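Q: Attaching a predicted model along with its sequence, questions to come.
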Amino acid sequence: MLAYQCTLRSGAHQATLTDSSARIFKRTLATYLKRLTLTDFRSYPTLRFTPAARVCVFAGPNGAGKTNLLEAASLLVPGRGLRGAKVSELARRGREETSRWAVAAQLSGPGGLFEIGTGAVEGAPERRVFMLDGAKPRSQSEIAERLAAVWLTPQMDRLFTDSASGRRKFLDRLVIALEPHHAREIAAFEAAAAQRNRLLAENPDPLWLDGLEDSCARHAVAATAARAALLAGLNATLASGAAAPFPLVRLGLNCAIAEKLRAAPAVEVEDALRAAYKSARAQDTAQRGASLGPQKADLLITDAATARPAALSSTGQQKSMLIGIVLGHAALIAATCGAAPLLLLDEPLVHLDAAHRAALFAALTTLNLAAWVTGTDIEPFAGLQAACYRVHEGVIAPL
């Protein structure tokens, strides 16, 4: 069933991306979502949806289930999805409340058709499992190697004025999309640091602390190196014009470990961190937390043209910068992996002026990637060539 094609033009505000971005995506193969099936997920008791085009727009009032649809797609890759929700929060609530839910999809990628499924585990409310082509993968990295997804949500509009913790989470999501093992490094550091904090309060054997501090140092350096590598690649991609005409930003990492890695090999930095943890035991006992580590880092975002911190820009400028970062990240994934990611944009037109709205439409139309986009009304999407749908009470109907 074909959906109505939104092909009206936006007059004088038409815009296109640079040749650099077009070349990147032209050299890659997109991964298309051919079918999405939901069972007891959020507001959907059951759903079987077959997109009619690589770019889909979902319109409907607040609470209709548009974001739930994008969240389901985001859960096809490792991680906690675009809302960062717990596994137990994803099951449908209502008269027939359940703790189990499932999301499954058929996709078409560079290697042909494949299927990914994920869902809650019976008796383990906070655990979810993956299936790849009907079999359990050896690790979630196998899933990440087949599919990447990047997204933009209204909550991310606060990135520039949010806490350092919020910016770290944003940065780590960008890293994980290209390096799935990064999630394990962060988790391993946090587990070792938490255990060290508990032991410091108990006056333990110093040898125990030596072992934990060795683990903290190794995982801290690995996580920081991955963050720095991602930022270097993303800055180079953005500087090439991959996200123009959206504002060019410069991304940096305010991190003591990153500073050390710029001046010395990783092995030397690990040794220095072990010594620093040992000398800081009294201080860390008093403050009940490690004074060093990747948990102290902050993502720096500045306007490349003016060197002004993005936090000082207007709301509209910040939204344009954020979209540029997301498109640049998608271009980096495409150039690195040879396959474009699935792009999920929840309410992307909020705060955008007509020129940047047209630029976004040009990107979605020109670039070889699959994108799902939401909005409360369909009219603002005039000018975007897409399959358009109305979402209402768990039903998706073509317009």
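A: Cool, got the structure.

Q: CA atoms for contacts and neighbours, from now on please.
A: OK.

Q: how close does Arg80 sit to Ala370?
A: As judged by Cα to Cα, to the nearest Å, Arg80 and Ala370 stand 21 Å apart.

Q: How about Ala105?
A: Distance from Ala105 to Ala370, by Cα to Cα: 14 Å.

Q: neighbour-wise, which of Arg80 and Ala370 wins?
A: Between Arg80 and Ala370, Ala370 has the larger neighbour count (other Cα atoms under 10 Å), namely 21 against 15.

Q: show me what contacts that one?
A: The contact partners of Ala370, taken as Cα atoms under 8 Å, 6 or more residues apart in numbering, are Ala30, Thr31, Tyr32, Leu33, Arg54, Val55, Pro341, Leu342, Leu343.

Q: residue boundaries of the helices in the stretch 101-250 of the chain?
A: With DSSP state H, counting those that start in this stretch as the criterion, the stretch 101-250 of the chain has helices at 140-146, 164-178, 182-200, 206-239.

Q: Of all those helices, which one is nearest Thr50?
A: With Cα to Cα, the closest approach to Thr50 among these belongs to helix 140-146: 20.0 Å.

Q: Buried ones in that closest one, by neighbour count?
A: Within helix 140-146, the residues scored as buried using 16 or more other Cα atoms under 10 Å are Gln140, Glu142, Ile143, Ala144, Arg146.

Q: ok, so of the residues you listed, who is nearest Gly394?
A: Ile143 (27.6 Å).

Q: Distance of Pro309 relative to Ile301?
A: With distances taken as Cα to Cα, Pro309 is found 6 Å from Ile301.

Q: what about these two, which has more around it?
A: For Pro309 versus Ile301, neighbours defined as other Cα under 10 Å are more numerous around Ile301 (21 against 15).

Q: for whichever strand or helix holds the more buried one, packing partners?
A: Take DSSP states H and E as the rule and Ile301 turns out to sit in strand 298-303. Using 3 or more Cα pairs under 8 Å, 6 or more residues apart in numbering; DSSP states H and E, the elements in contact with strand 298-303 are helix 164-178, strand 249-254.

Q: Give me the contact list for the last one.
A: Under the contact criterion Cα under 8 Å, 6+ apart, strand 249-254 has outside partners 228, 231, 235, 238, 297-305, 321, 325.

Q: mind redoing it with 7 Å?
A: Strand 249-254 is contacted from outside by Leu231, Asn235, Ala297, Asp298, Leu299, Leu300, Ile301, Thr302, Asp303, Ala304, Met321, using Cα atoms under 7 Å, 6 or more residues apart in numbering.

Q: another structure for you, compare them:
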Amino acid sequence: MALDRITLTNFRNHPETRLAGTAQFNLLVGENGAGKTNILEALSLLAPGRGLRRAALTDLPSQSGDGGCAVSAELDGGVQLGTGIRPNRPGRRIARASGAEIPALGLSEWLSIGWLTPAMDRLFSEGAGARRRFLDRLVLALEPGHAKNAARMENALRERNRLLGELAEPDPAWLEALESQLAEAGALVAQARVRLVAALSERLATLPEAPFARPELAYQPGGPLNAAELAAELASTRRRDRAAQRTLTGPHRDELLVTMAGKGQPASACSTGEQKALLIAITLAHADLLQDSRPALLLLDEVAAHLDPLRRTALFDRLRAGRAQIWLTGTELAPFEAIAAEASVWRVRDGSVERQG
């Protein structure tokens, strides 16, 4: 058990929601719009980043509240984790551990969180940017420093593109300084992605090809992985990039390639059901990595409803064998019959919860 005594205050449609007596499996059951996913989103914010919806901070507080909101939970060992927004500081998120304010990145020292939502079903049909964001979220759960490196890379990239787009010839010294920053941070970002793909691939290689389709992963870099080599390439392609008015080399052009093992078929060409199975397999392999070091949560939004009974049983068996605390949502209890007796179950209605059983 990772988290217990969870409280949501003025968060989305939850004015004051408390969940206690958690188990390895935790089921949130209710009609669409009741607030089930809002609870998962609140839990996802007990880790660095923007949560499973990537929402703006101003969207999180309840419309009927004072502009602030809070999420707190007790971790094994009695550590109290919390995050939220003060009413007078709507654009700033605060985080706490046992009452002491900490950087949001500090939350990752206590807890690792992964998730799978219906919005992610489009991952293999969207552009490469969606897969880079997915990859970075997986890296961040394992390597908290990745967020700082990614931010430095994005800032340097944005400034370089701005200079390349100006009418006047950019100052070479200023470009060189920006390219040095971009190469240093970008190489760290790319190398972290490489490590993550290698670790996931190792876990996935041990899995059978049924009942879930087994994915094979490949990392396609958008430029050199070495900082010095990347800086040299950026310098040598200034004329080309100036004509394009954007940087055409670097980790911002990386791609995650996913193939269905056995068929050798790209995920983008697989059926909707096969793509879902591939995504579940990647999520479960990542959950295995998460629980190796810190207490881990796995948030699965509406995942069981889209699986046949055979795959549901296989999913629950895989989850039961791990050490992560699992949170699942559904509109009815029937798909969860195989785990209902061992789970904590809450009925969610209009932003409130009622413990079942």
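A: In hand now; what should we look at? All values reported here derive from a predicted model rather than from experimental measurement.

Q: Need the TM-score between these chains.
A: Here the TM-score for the pair of chains, by TM-score structural alignment, normalised by the length of structure 2, is 0.93; 352 aligned residues with a Cα RMSD of 1.8 Å.

Q: thinking again about what came up before, which stretch of structure 2 lines up against the strand holding Ile301 of structure 1?
A: Using TM-score structural alignment, strand 298-303 of structure 1 corresponds to residues 255-260 of structure 2.

Q: Give me the range in structure 1 that the strand ranked longest in structure 2 lines up against.
A: Longest strand in structure 2, counting residues (DSSP state E): strand 3-11. With TM-score structural alignment applied, strand 3-11 of structure 2 matches the range 33-41 in structure 1.

Q: check which helix or strand covers Ala228 of structure 2.
A: Assigned by DSSP H and E, Ala228 of structure 2 belongs to helix 227-236.

Q: chain center to the next helix or strand after that helix, what's the gap?
A: Remark: after helix 227-236 of structure 2, the chain's next helix or strand is helix 238-244, criterion DSSP H and E. The chain centre lies 34 Å from the centre of helix 238-244 of structure 2; the measure is Cα atoms, centre = their mean, to the nearest Å.

Q: What's Thr206 of structure 2 aligned with over in structure 1?
A: So, by TM-score structural alignment, Thr206 of structure 2 is matched to Ser240.

Q: ok, and the most crowded of the contacts of strand 249-254 of structure 1?
A: Among those, Met321 has the most neighbours (other Cα under 10 Å), with 23 neighbours.

Q: Please pull up the equivalent of Trp101 of structure 1 in structure 2.
A: Under the alignment (TM-score structural alignment), Trp101 of structure 1 maps onto Cys69.

Q: before we move on, the earlier item: so how far is the strand holding Ile301 of structure 1 from its chain's centroid?
A: Mean C-alpha position of strand 298-303 of structure 1 versus that of the full chain (Cα atoms, centre = their mean) differs by 17 Å.

Q: same deal with stretch 148-165 of structure 2?
A: For stretch 148-165 of structure 2, the distance from its own C-alpha centre to the chain's C-alpha centre is 23 Å (Cα atoms, centre = their mean).

Q: repeat for stretch 212-224 of structure 2
A: A distance of 17 Å separates the centroid of the chain from that of stretch 212-224 of structure 2, by Cα atoms, centre = their mean.

Q: what's the answer for stretch 284-292 of structure 1, then?
A: 30 Å.

Q: if we look at that stretch, which residues are touching it?
A: With Cα under 7 Å, 6+ apart as the test, stretch 284-292 of structure 1 has contacts from Ala193, Asn197, Leu200, Ala201.

Q: now do 8 Å
A: Counting by Cα under 8 Å, 6+ apart, Ala193, Ala194, Asn197, Leu200, Ala201, Tyr277, Ala280, Gln283 sit against stretch 284-292 of structure 1.

Q: Contacts only, for the third one.
A: Spelled out, that is Asn197 of structure 1. Asp284, Thr285, Arg288, Gly289, Ala290.

Q: picking that back up, with structure 1 overlaid, how far apart is the helix holding Ala228 of structure 2 on average?
A: With mean Cα distance after the TM-score superposition for structure 1, helix 227-236 of structure 2 departs from structure 1 by a mean of 2.0 Å once superposed.

Q: In structure 1, what range does that helix match?
A: The aligned range for helix 227-236 of structure 2 is 270-279, by TM-score structural alignment.

Q: hmm, who's touching the matching stretch?
A: With Cα under 8 Å, 6+ apart, stretch 270-279 of structure 1 has contacts from Asp210, Glu213, Asp214, Ala217, Arg218, Val221, Ala290, Leu292.

Q: Can you name the secondary structure element that comes next after the strand holding Ile301 of structure 1?
A: Downstream of strand 298-303 of structure 1 (by DSSP H and E), the next one is helix 315-337.

Q: tell me the angle of that next one relative to helix 164-178?
A: 30 degrees (axes from the mean of the first three to the mean of the last three Cα atoms, to 10 degrees).

Q: Check which helices and strands helix 315-337 of structure 1 sits against.
A: Using 3+ Cα pairs under 8 Å, 6+ apart: helix 315-337 of structure 1 touches helix 19-26, strand 149-152, helix 164-178, helix 206-239, strand 339-340.

Q: Tell me which of these sits nearest to Gly109 of structure 1.
A: In terms of Cα to Cα, the element of these nearest to Gly109 of structure 1 is strand 339-340, at 7.6 Å.

Q: Who are the packing partners of the closest one?
A: Contacting strand 339-340 of structure 1 under the criterion 3+ Cα pairs under 8 Å, 6+ apart are the following elements: strand 29-30, helix 315-337.

Q: now these in TSV, with distance to Thr153 of structure 1?
A: Output for those, formatted as TSV (distance: least, Cα to Cα, whole Å):
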stretch	distance to Thr153 of structure 1
strand 29-30	22
helix 315-337	10
